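Engineer: the following block contains a protein sequence and its predicted model.
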Amino acid sequence: MQKSYANGVKNKGSILKNILNKNFIVSAIVPVVIFYVFDKFEMTLSGIIFSGLWSIGVVIVNFIRTRELNALAAIAAAFSGIGLVGSVISKNAAFYFVSPLVGNALVSLIFFLSLLSRKSLIEVIVDQSYLKNAPEKIKNDKDHKFVWRFLSAIWGFGNLGQAILGAVLLKVVSMSLYYAVINIYGNILTILLLAFSITFPKIYFKKKRQKI
């Protein structure tokens, strides 16, 4: 079972390369450029609207193309939409900039709360994908549970750290710099967390097999 998991992980590695090449530019760089251009012409609210619509559009287009909804991307898009609507109604850019931080804090809370339940969030995701048809003995294996709980904690701390960093940046730097840093950092963090989530179980289970 661990071998089949590793094979599935290997296939995911090639997908990760595509994320770095194409999706990163589309989802991280383009909205920053859009906002920066409008902000330079003192059209901050317009920059927020168009960059926000772009970010939401990316999630929708990816869903239409793949018929798969990335949970984290969907949450980010939802909060982006809330911030966008709030900014347009109030004509205050703060709504749009604060909403992603709330989203990160909420995602972090979900990951941490899942550690208190019988199954952590990562374990639920893995059970529904890689280990969908696996025997209960495998699913309840203490090594598997340790890995999934550890990764859930890592994702929780990662999102919490992003929320804290964003809150600090929002206070000390300009809006355009904040938006650029937090958007690019957020996408890089997600890629790193995905990469770690892929490689750590593979290395952990390999070492376990070597000890047997």
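Structural biologist: That came through fine.
Engineer: for the rest of this, base every contact and every neighbour count on C-alpha atoms.
Structural biologist: OK.
Engineer: ok, Ile89 - contacts?
Structural biologist: For Ile89, the contact set (CA atoms under 8 Å, 6 or more residues apart in numbering) is empty.
Engineer: helices along this structure, start to end?
Structural biologist: Applying DSSP state H to the chain gives helices spanning 2-18, 24, 30-40, 44-66, 71-90, 94-114, 121-127, 136-139, 142-172, 175-211.
Engineer: okay, one more to line up with it:
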Amino acid sequence: MEKISDNNSNKKYSVLKNIFNKDFVVSAIIPIIIFSVFDKMEMTLSGIILSGVWSIGVVLINFMKDHKINALAAMGASFAGIGIIGTVISKNPTFYLVAPIIQDILLALVFFGSLFLERSLIQIIVEQSYLKNVSEEFKKQPKYKAVWRIVTIAWGVLNISQAVLRTILLYSVSMSSYYAMSTLYGNISSPLLLTFSMLFPKWYWKRIK
């Protein structure tokens, strides 16, 4: 019992360590600080632009350092860029804050739409980045394809829930609080579900024989 407990504790610690690390501070905490400082100085528009540019810069720096880019991070950076451009043109900070909601809705549609393809989007992402040693014979088995359908549905549901939560927050809390909660939620939920996407298939395949 003690060994099982220790293993579970180590797994939980490993997951938390992978989420709340230096990258989390750089990609989530610093943009929140930038926006909050400028918002309190009544320079909300400048805060939006600078925090958005920071977030995009983090993705570009990681790409130049690792010579590869995470598909989800790329999508997030793309929408951030669109949000910044729209905010500058309209001079309305709300434009940037609405962009993540639109992103969530579009991603949900993409994930659910990919269920009709031979390989779902999350299957492609995980196979290319984290699951490279699976034989072609195993990939042809029904249980292999079934697990990715389950994981893809989970990603679609996550994005719908994020869109609903962000919409509620947008109309119920201050702009600064919305930005902080939205950024934190996105930077925690996605890594958690990505971890689930890597661990759940292995558990499922062992259970379904």
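Structural biologist: Cool, got the structure. Everything quoted here is computed from the prediction, not taken from an experiment.
Engineer: circling back to that earlier point, so which of the helices of the first structure is the most surrounded?
Structural biologist: helix 94-114 (a mean of 20; mean count of other CA atoms under 10 Å).
Engineer: average gap between that helix and the second structure?
Structural biologist: The superposed helix 94-114 of the first structure is, by mean CA distance after the TM-score superposition for the first structure, a mean 0.8 Å from where its aligned residues fall in the second structure.
Engineer: what comes into contact with that helix?
Structural biologist: Applying CA under 8 Å, 6+ apart, the set of residues contacting helix 94-114 of the first structure is 48, 75-76, 79-80, 82-84, 86-87, 120-121, 152-153, 155-160, 162-164, 166-167, 179.
Engineer: ok, Asn194 of the first structure - contacts?
Structural biologist: Careful, residue 194 of the first structure is Leu; it's not Asn. Counting by CA under 8 Å, 6+ apart, Leu194 of the first structure has contacts Leu16.
Engineer: Leu84 of the first structure corresponds to which position in the second structure?
Structural biologist: Leu84 of the first structure maps onto Ile84 in the second structure, with residues paired by TM-score structural alignment.
Engineer: who's in contact with its match?
Structural biologist: Neighbours of Ile84 of the second structure in contact, by CA under 8 Å, 6+ apart: Ile48, Ile49, Gly52, Val53, Tyr96.
Engineer: again with Lys91 of the second structure
Structural biologist: Each residue near Lys91 of the second structure by CA under 8 Å, 6+ apart is listed here: Leu45.
Engineer: ok, so what distance separates it from Lys139 of the second structure?
Structural biologist: Using CA to CA, to the nearest Å, Lys91 of the second structure is found at 50 Å from Lys139 of the second structure.
Engineer: again, but for Lys68 of the second structure
Structural biologist: 25 Å.
Engineer: can you check Phe79 of the second structure too?
Structural biologist: 33 Å.
Engineer: okay but Asn121 of the second structure is in contact with Ile153, surely?
Structural biologist: To be clear, residue 121 of the second structure is Leu; Asn isn't right here. No: using CA atoms under 8 Å, Leu121 of the second structure is not in contact with Ile153; the gap is 10.8 Å.
Engineer: what about Pro135 of the first structure, neighbour count?
Structural biologist: 10 (other CA atoms under 10 Å).
Engineer: what of Asp6 of the second structure?
Structural biologist: When neighbours are counted by other CA under 10 Å, Asp6 of the second structure comes out with 11.
Engineer: now which residue in the first structure aligns to it?
Structural biologist: Alignment note (TM-score structural alignment): Asp6 of the second structure has no counterpart in the first structure.
Engineer: next, the contact list for Asp6 of the second structure, please.
Structural biologist: Asp6 of the second structure neighbours (CA under 8 Å, 6+ apart): none.
Engineer: element containing it?
Structural biologist: Using DSSP states H and E, Asp6 of the second structure maps to helix 2-19.
Engineer: now the farthest one out in the first structure, which residue is it?
Structural biologist: Ile212 (35.4 Å; CA atoms, centre = their mean).
Engineer: show me the contacts for Ile125 of the second structure.
Structural biologist: By CA under 8 Å, 6+ apart, the contact set of Ile125 of the second structure is Ala71.
Engineer: no no, Ser51 of the first structure
Structural biologist: Shown in contact with Ser51 of the first structure (CA under 8 Å, 6+ apart): Val30, Pro31, Val32, Ile34, Phe35.
Engineer: and the closest residue to the last one other than its chain neighbours, how far is that from Ala163 of the first structure?
Structural biologist: By the measure of CA to CA, 6 or more residues apart in numbering, the closest residue to Phe35 of the first structure outside its immediate chain neighbours is Gly47, 4.2 Å from it. When distances are taken as CA to CA, Gly47 of the first structure and Ala163 of the first structure turn out to be 22 Å apart.
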